[in-house]
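Peer 1: here is my input; please provide its structure:
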Amino acid sequence: MDVIVTPTPRLNGEIQALSSKNYTTRYLLVAALAEGTSTIYYPAHSEDSDAMRRCIRDLGAKVEEDDEKIVITGFGRHPLPVSELDVGNAGAVLRFLMAIASLCPDVTFINRYPDSLGKRPHDDLIDALGQLGVSVTHREGKLPITIKGGSPRGGKIRVSGNVSSQYLSALLFLTPLLEEDSEIEVLHDLKSKVVVGQTLEVLEQAGIQIEASEDLMFYRVPGRQSYKAQNYTVQGDYPGSAAILAAAAVTESDVTVHRLAENSRQGERAVVDVLRMMETPLTHENGIVHVQGNGKLKAVEFDGDQATDAVLAMVAAAVFAEGTSRFYNVENLRYKECDRITDYLNELRKAGANVEERQSEIIVHGRPEGVEGGVEINAHYDHRVIMALTVVGLRAKAPIRIKDAHHVAKSYPIYFDHLKALGAKVEWVEA
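Peer 2: A predicted model of the protein is given here:
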């Protein structure tokens, strides 16, 4: 399905932020790794979290759900010996479960999205699993990937953090369950340290002890630990809300978003600070962000590694800012569902934006007068690109058609419902 976004000068209303995808997937996993019954309140519903639900059920977890919560009886350190797992298009779920699958004798992760997740390499994690004595067969680091495990061994492990922090998180979920103690050294740089902080937070809540260096580049993990069955409450999602807040910033608006905790460890909470730097009138109190946008924005410079999943929305806002904005330290955007620098900027140019790319930077020469629009845009099957391009369409001079916009369901299935509730003119059309 495609979406046609018609220019919308005003947005008005209140919404509840979606629940966090990152926290939901992590809580689902630690609940499955516990022996006993855990309850997760307000879980996210998205393709990613649904993929984790499906896979932990296949691995032996009992999963029961109602409108408010999920109750999970875990399999502990003994997942079922399944032969195949289908993670859909969910990269984080794949990487976390590649590590957990090493507790099984022989599991193949199938390739259902050859044009998206199927293109992404996972060599750094494959290499790290090899150091645990796990045999992995693969296609140049890509899906389909077969894990031949059963008895992974702890010890000294080195993993690159250059491409993704998810490889490290995968090892942090697995190593506490091993017989031996482990030491994990992160090589090169570590991308998205804030997200590693979320993993450590969830592990601590699940009763797991890990000693992390201050720079998050070295870890001591005692073996023979057990995940404890717990109750968890999922907080509101900043990455998805970033696009809503950006949409409010580029229009005349009076928009309120609830369930966005000020003290959240989600790095994407920085979107509130960036919009303030852009001189968007807003308040953030008691978990409520209230934007009274006037469409007038100033350019910013921002280190995007702190808030990877909000960068595209911030870039969309900067398209209409006065002056030149620079988002730097964002090379890891190239290794997502698509190349979120080259692919995204090519589509922005089609709409009339003035943008430049560097290997690890996005430069935006703002056009406060707006962009032309009137084009069809390819979102490259990427939920973050879809959301950000929608923000641009609201301020274009003519409608924009976004191809395959249904892929927004990967993280935010009701994104367009929320925008409509705020008054945005968006319409689903058959492809």
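
Peer 1: from here on, just use CA atoms for contacts and neighbour counts.
Peer 2: OK.

Peer 1: by residue count, which strand of the protein is the longest?
Peer 2: The residue-count maximum for a strand in the chain (DSSP state E) belongs to strand 182-190.

Peer 1: what packs against that one?
Peer 2: Using 3 or more Cα pairs under 8 Å, 6 or more residues apart in numbering; DSSP states H and E, the elements in contact with strand 182-190 are strand 156-161, strand 218-221.

Peer 1: how about that strand: buried residues?
Peer 2: Buried residues in strand 182-190, defined by neighbour count with 16 or more other Cα atoms under 10 Å: 182-186, 190.

Peer 1: what's in contact with that strand?
Peer 2: Identification of contacts with strand 182-190 by Cα atoms under 8 Å, 6 or more residues apart in numbering yields 154-165, 168, 175, 217-223.

Peer 1: who are the packing partners of the helix or strand following that strand?
Peer 2: Sequence order places helix 193-205 as the next helix or strand after strand 182-190, per DSSP states H and E. Packing contacts for helix 193-205, counted by 3+ Cα pairs under 8 Å, 6+ apart, involve helix 21-32, helix 166-174.

Peer 1: where along the protein do the helices fall?
Peer 2: Secondary structure of the chain (DSSP state H): helices at 21-32, 47-58, 91-100, 123-131, 166-174, 193-205, 238-250, 270-277, 311-318, 342-351, 383-394, 415-421.

Peer 1: for those helices, give me JSON lines that also has distance to N12 and mean neighbour count.
Peer 2: Below are those laid out as JSON lines (distance: least, Cα to Cα, whole Å; neighbours: other Cα atoms under 10 Å):
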{"stretch": "helix 21-32", "distance to N12": "26", "mean neighbour count": "26"}
{"stretch": "helix 47-58", "distance to N12": "28", "mean neighbour count": "22"}
{"stretch": "helix 91-100", "distance to N12": "34", "mean neighbour count": "24"}
{"stretch": "helix 123-131", "distance to N12": "45", "mean neighbour count": "20"}
{"stretch": "helix 166-174", "distance to N12": "37", "mean neighbour count": "23"}
{"stretch": "helix 193-205", "distance to N12": "32", "mean neighbour count": "19"}
{"stretch": "helix 238-250", "distance to N12": "8", "mean neighbour count": "29"}
{"stretch": "helix 270-277", "distance to N12": "18", "mean neighbour count": "19"}
{"stretch": "helix 311-318", "distance to N12": "18", "mean neighbour count": "29"}
{"stretch": "helix 342-351", "distance to N12": "25", "mean neighbour count": "19"}
{"stretch": "helix 383-394", "distance to N12": "13", "mean neighbour count": "28"}
{"stretch": "helix 415-421", "distance to N12": "8", "mean neighbour count": "18"}
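
Peer 1: can I get those in JSON lines with distance to E361?
Peer 2: Formatted as JSON lines, those follow (distance: least, Cα to Cα, whole Å):
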{"stretch": "helix 21-32", "distance to E361": "25"}
{"stretch": "helix 47-58", "distance to E361": "27"}
{"stretch": "helix 91-100", "distance to E361": "23"}
{"stretch": "helix 123-131", "distance to E361": "24"}
{"stretch": "helix 166-174", "distance to E361": "22"}
{"stretch": "helix 193-205", "distance to E361": "18"}
{"stretch": "helix 238-250", "distance to E361": "19"}
{"stretch": "helix 270-277", "distance to E361": "17"}
{"stretch": "helix 311-318", "distance to E361": "11"}
{"stretch": "helix 342-351", "distance to E361": "11"}
{"stretch": "helix 383-394", "distance to E361": "16"}
{"stretch": "helix 415-421", "distance to E361": "27"}
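
Peer 1: run this one through as well so I can compare:
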Amino acid sequence: MKELVVNLNTGLHGDLEVPGDKSISHRSVILSSISEGTSHVHHFLASDDCISTINAFREMGVQIDLDGDELTVTGVGLHGLKEPQTKLDMGNSGTTTRLLSGLLSAQNFTTNLIGDDSLSKRPMKRVSEPLSMMGARIETTDGHLPMTINPGHIKAVKYELPIASAQVKSAIILAALNADADSVVIEPQVTRNHTETMLNQFGKDVIERDGNQIIVHHNPKLTAQDFNVPGDISSAAFFMVAATLVPNSHIVLKNVGINATRTGILDVLIKMGANVKLLNQTNSSEPTADIEVTYTPDLKPIDVTEESIPLMIDELPLVALLASRANGHSHITGAEELRFKETDRIQTVVLELQKLSIQITELSDGFSIDGSKDWRVANSSLDSHGDHRIGMTLAVAALLVDTSVQLDGEDAISISYPQFFDHLKRLCS
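Peer 2: Okay, here's the model as predicted:
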């Protein structure tokens, strides 16, 4: 159990470079492994989740060297993976599990995927069912891990996603690389596009987009790349929100990815009247900027609806926290997907924020929140419930109370941000 920083009257100050983007780091391992040649990845996120992806490909015969945040991958080509001699342990990583489900569906060997207790409760039918339509032969345990993927012949498909999910979309795209013809994936709303962007970096015109339709060209030639992973906006978001809410704060977060499919948290902050500026913007395939954030004493309430949820799905606990300090009533709806994350994040956010006497009500698909600055600690034992983003959200919330609080399950934060508490301490010093 970790004692959290509370009542920070001096504010957060300084510059910080947050770790590499988790979504891009995962995909850099996957695509480097199935490319031809040696890829060099800089500013890689060496978190528990991303290490699970590395270990899986090592078990399938890919040489991967990790030195700090520098990754070197000697690719084996699209058809060069080897049968693992053991079960592939996904750890806590839903991204690893779902994306590999697509790629492994097209292999000529059997794989068995396992995970920790939390991951084993997360639904896998959302990927196994569309992949089965493509010819994949997947056996789940009542829709969950453990999962067995047998050799299958992948057929081209035109598939309309029933829900907006970047992981499901990416699983289908990775399977479609090995299909017998080109495939089409249709999104109900645009979701994070790192798989498509990176595929077109590793191969020429692998992906085409026509509105909400994504065309996947089969059997592409993928060639090794040398690239930098931008800072993770989902990690930066915790400090953006902290600096917005804690008096006297002024910080600059360096080299943060601002891919348009990921910037929902910036849109929310701006709509609520926060003092946020983008500096030194780049226009590369994965655009970046330095983000300057200054304390904002009065925030407007906000209504977040289904259309914008995919642009900020991982940041919604933080949006709930922002709304808890706003001047008025806020709603977050259309976010039922939160119930299928590392925890039921709707239930967990409500349970934990109510310990700080925050007026937040659970909805079937989100939250109803009465903003107030009159918080008091009703229960000083906060709990991450094994969910990294809940843990970090509570660490930010603790900065706004004046009574000692503790966080149980703080180890979960290493899943995505091993240096989080060190970086928070640096900005608070």
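
Peer 1: please state their TM-score.
Peer 2: Overlay of the two chains. TM-score (TM-score structural alignment, normalised by the length of structure 2): 0.90; 412 aligned residues with a Cα RMSD of 2.0 Å.

Peer 1: and the gap between S102 of structure 1 and G149 of structure 1?
Peer 2: Applying Cα to Cα, to the nearest Å, the value for S102 of structure 1 to G149 of structure 1 is 4 Å.

Peer 1: who touches both of the two?
Peer 2: Joint contacts of S102 of structure 1 and G149 (Cα under 8 Å, 6+ apart) are V134.

Peer 1: residue boundaries of the strands in the stretch 251-400 of structure 2?
Peer 2: In the stretch 251-400 of structure 2, strands defined by DSSP state E, counting those that start in this stretch lie at 275-279, 288-294, 303-304, 329-332, 359-363, 366-370, 381-383, listed in chain order.

Peer 1: dump those strands into TSV; add distance to Q63 of structure 2 and mean neighbour count as well.
Peer 2: Output for the strands of the stretch 251-400 of structure 2, formatted as TSV (distance: least, Cα to Cα, whole Å; neighbours: other Cα under 10 Å):
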stretch	distance to Q63 of structure 2	mean neighbour count
strand 275-279	38	17
strand 288-294	30	23
strand 303-304	44	17
strand 329-332	44	20
strand 359-363	47	18
strand 366-370	43	23
strand 381-383	38	20
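
Peer 1: one step back: quick one: the longest strand of structure 1 to helix 193-205, angle?
Peer 2: 160 degrees (axes from the mean of the first three to the mean of the last three Cα atoms, to 10 degrees).

Peer 1: quick one: strand 182-190 of structure 1 to chain centroid distance?
Peer 2: Its chain's average C-alpha position is 22 Å from that of strand 182-190 of structure 1, according to Cα atoms, centre = their mean, to the nearest Å.

Peer 1: what's the angle from it to strand 156-161?
Peer 2: 20 degrees.

Peer 1: what's the nearest residue to the residue mapped onto S411 of structure 1 from structure 2 if we skip its chain neighbours?
Peer 2: Superposed on structure 2 with TM-score structural alignment, S411 of structure 1 falls opposite S416. Nearest in space to S416 of structure 2, with sequence neighbours left out and distances taken as Cα to Cα, 6 or more residues apart in numbering, is S47 at 5.3 Å.

Peer 1: can you tell me how far the aligned residue in structure 1 for the one you found sits from K119 of structure 1?
Peer 2: With TM-score structural alignment as the criterion, S47 of structure 2 lines up with S46 in structure 1. Here S46 of structure 1 is placed at a distance of 21 Å from K119 of structure 1 (Cα to Cα).

Peer 1: gap between G118 of structure 1 and I341 of structure 1?
Peer 2: For G118 of structure 1 relative to I341 of structure 1 (Cα to Cα), the value is 19 Å.

Peer 1: which one's more surrounded, the two?
Peer 2: Between G118 of structure 1 and I341, counted using other Cα atoms under 10 Å, I341 has the larger neighbour count: 23 against 20.

Peer 1: how about the more buried one, what's its partner in structure 2?
Peer 2: By TM-score structural alignment, I341 of structure 1 lines up with I346.

Peer 1: ok now do its match, which residues does it touch?
Peer 2: Contacts of I346 of structure 2 (Cα under 8 Å, 6+ apart): 338-339, 362-363, 365-367.

Peer 1: could you redo the last one with a cut-off of 10 Å?
Peer 2: Under the criterion of Cα atoms under 10 Å, 6 or more residues apart in numbering, the neighbours of I346 of structure 2 are 316-317, 320, 335-340, 361-367.

Peer 1: next: V311 of structure 1.
Peer 2: 239, 242-243, 268, 270-271, 302-305, 317, 327-328, 330, 333, 340, 362, 384, 388.

Peer 1: Y41 of structure 1 now?
Peer 2: Y41 of structure 1 neighbours (Cα under 10 Å, 6+ apart): 19, 24, 65-71, 231-235.

Peer 1: corresponding residue for G371 of structure 2 in structure 1?
Peer 2: In structure 1, G371 of structure 2 lands on G366 (TM-score structural alignment).

Peer 1: next: I30 of structure 2.
Peer 2: I30 of structure 2 maps onto L29 in structure 1, by TM-score structural alignment.

Peer 1: and that match, how far from T73 of structure 1?
Peer 2: The gap separating L29 of structure 1 from T73 of structure 1 is 11 Å, by Cα to Cα.

Peer 1: identify the contacts common to the two.
Peer 2: By Cα under 10 Å, 6+ apart, the residues touching both L29 of structure 1 and T73 are A61.

Peer 1: and for the match of G371 of structure 2, the neighbour number?
Peer 2: Neighbour count of G366 of structure 1, defined by other Cα under 10 Å: 25.

Peer 1: got it, and S414 of structure 2?
Peer 2: 16.

Peer 1: re earlier: report the buried members of the contacts of strand 182-190 of structure 1.
Peer 2: Among the contacts of strand 182-190 of structure 1, those buried by neighbour count (16+ other Cα under 10 Å) are 154-155, 157-165, 168, 175, 217, 219-223.

Peer 1: from S28 of structure 2, how far out is S330 of structure 2?
Peer 2: S330 of structure 2 is 38 Å from S28 of structure 2, by Cα to Cα.

Peer 1: endpoint to endpoint, stretch 133-151 of structure 1 covers what distance?
Peer 2: So stretch 133-151 of structure 1: terminal residues 8 Å apart, Cα to Cα.
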